[in-house]
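Trainee: no FASTA, just this:
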């Protein structure tokens, strides 16, 4: 997640501004085309191609907005690094961004807190209660064993602990942030009553310390950690306070 502090007055004047348009194409679960303009849905992140629930998210969004007139509400940041317009989509009283989260087809991805943030958080809580799609809990026996012992944003470090007496096979388990950064465990067994550190950096792995080869992952302005099993089912979720 990114925190935008002081904004230019011209940008501030656009916050909450609405336009209307007809959705002519749905590219994926969080990107559409309106009047030739690519629009990236704000506050959420849906699965990428070849990831679990990618197609479901795309088809769900198509069912909600394709060939329909929508309202487009801009946020504090107007464009992303790919020059896509950042916005919330609204049809009547229905906020489309939150609907994707509520139905377990997107996780929250908060750029900056605004009037939609509370609804997005409520939608995610609803998803967790329902245990649907991206919020479906793992049935792996080790889901009851692995706990988050530490998430150190300053030092870009995650510590997982196996509280059970038996070893857990974490091969193909993954850790993900709110955005696109993902770490996979490769051929890794975590002994009972032991822990493993996952540190952002480009060093050599040891038996108890694994390195996530990125420049940075976790942001102090706010983020979330998602730990999933080999089937993509949720082990745990932890939000970094904003």
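Mentor: Perfect, I can see it now. Being a predicted model, the structure only gives us computed values, none of them experimental.

Trainee: Only C-alpha atoms from now on, for both contacts and neighbour counts.
Mentor: Will do.

Trainee: so what's the residue nearest to the spatial centre of the chain up against?
Mentor: The chain has residue 178 as the residue nearest its centroid, 3.2 Å off, counting by C-alpha atoms, centre = their mean. Residue 178 is in contact with 1, 45, 107, 108, 109, 223, 224, 225, 226, counting by C-alpha atoms under 8 Å, 6 or more residues apart in numbering.

Trainee: let's bring in a second model and compare:
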């Protein structure tokens, strides 16, 4: 009987903990309240400084330094330098770099969404989060309109390179050059892992990752030309 009581008590604790975590997220009540902070300065397109530490915008990823559209994304976020913004957390409080993970609002503007709408960011690690549906629609709209990072390349290799296979668990992918001349490109995932691609005419090649790059549950694959314009996209 004593063991049964202990097991029952443990079961109740587990239920209470799960309800405390999931109920607010399901009902939208009382989970996380918006916090007002002063944005000191934009570090890049998806990160900014405050007196209380750095904030990383949730669900989006903007181009890295020295990559096309990096400057445009940073300028967009820097419009809020010195202004008071509202930040709202979701499932996780911080990332591995101790940056607060937040949705960011300024007056009636949803900044994470605006960066996606203008093609200055791609959706990133947003599954199951509060604004996932709205942000997916924003990215899809930018992609359909060919804005920013979704603008298609007109280079001679625009129709040459094709992803034959992506094995996220085994950490490799296969590309084929369908043209009879050589092509170069940058390949990347939805984060910021890059691969320099060089394929001779008609060549098919295996590219192996160094470390954990691709999400085991599936990932997106981008190929861009030297100007950062889209050669190929797969999801």
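Mentor: Cool, the structure landed. The structure presented is a predicted model; accordingly, all values stated were derived computationally and were not measured.

Trainee: The residue nearest to the centre of structure 1 pairs with which position in structure 2?
Mentor: Aligned by TM-score structural alignment, residue 178 of structure 1 pairs with residue 190 of structure 2.

Trainee: Could you do residue 215 of structure 1 as well?
Mentor: Match for residue 215 of structure 1 (TM-score structural alignment): residue 211.

Trainee: excluding its backbone neighbours, what's nearest its match?
Mentor: Spatial nearest neighbour of residue 211 of structure 2, chain neighbours left out: residue 171 (8.0 Å); criterion: C-alpha to C-alpha, 6 or more residues apart in numbering.

Trainee: on that earlier part again, now structure 2: which of the contacts of residue 178 of structure 1 match?
Mentor: Contacts conserved in structure 2 for those, counting by both residues aligned by TM-score structural alignment, their matches' C-alpha atoms under 8 Å: 45, 107, 108, 109, 223, 224, 225, 226.

Trainee: Show me these that map onto strands.
Mentor: Mapping these onto strands (DSSP state E) picks out 45, 107, 108, 109, 223, 224, 225, 226.

Trainee: Distance check, the alignment partner in structure 2 of the last one against residue 179 of structure 2.
Mentor: The alignment partner of residue 226 of structure 1 in structure 2, by TM-score structural alignment, is residue 222. The spacing between residue 222 of structure 2 and residue 179 of structure 2, counted by C-alpha to C-alpha, to the nearest Å, is 19 Å.

Trainee: again with residue 32 of structure 2
Mentor: 53 Å.

Trainee: of these two, who's got more company?
Mentor: residue 179 (17 against 14; other C-alpha atoms under 10 Å).

Trainee: Specify the local secondary structure of that one.
Mentor: coil (DSSP: H, G, I helix; E, B strand; the rest coil).

Trainee: Cross-check the contact I'm expecting between it and residue 204.
Mentor: No. Between residue 179 of structure 2 and residue 204 there is no contact under C-alpha atoms under 8 Å: 11.0 Å.

Trainee: Now list whatever residues contact both of the two.
Mentor: With C-alpha under 8 Å, 6+ apart, residue 179 of structure 2 and residue 204 have no common neighbours.

Trainee: outside of stretch 45-63 of structure 1, which residues touch it?
Mentor: 26-30, 96, 100, 105-109, 133-134, 178-179, 232.

Trainee: of those residues, buried ones?
Mentor: Among the contacts of stretch 45-63 of structure 1, those classed as buried by 16 or more other C-alpha atoms under 10 Å are 26, 28-30, 96, 100, 105-109, 133-134, 178-179, 232.

Trainee: Tell me the one of these nearest residue 140 of structure 1?
Mentor: residue 232 (10.9 Å; C-alpha to C-alpha).

Trainee: which one is that closest one nearest to, not counting chain neighbours?
Mentor: Closest to residue 232 of structure 1 by C-alpha to C-alpha, 6+ apart is residue 52, at 7.0 Å.

Trainee: Can I take it that the one you found is in a helix?
Mentor: No. Checked against three-state DSSP, residue 52 of structure 1 lies outside a helix; its state is coil.

Trainee: Could you report the neighbour count for the aligned residue in structure 2 for it?
Mentor: Under the alignment defined by TM-score structural alignment, residue 52 of structure 1 is paired with residue 68 of structure 2. Taking other C-alpha under 10 Å as the criterion, the count of residues near residue 68 of structure 2 is 18.

Trainee: This completes my enquiry, with thanks.
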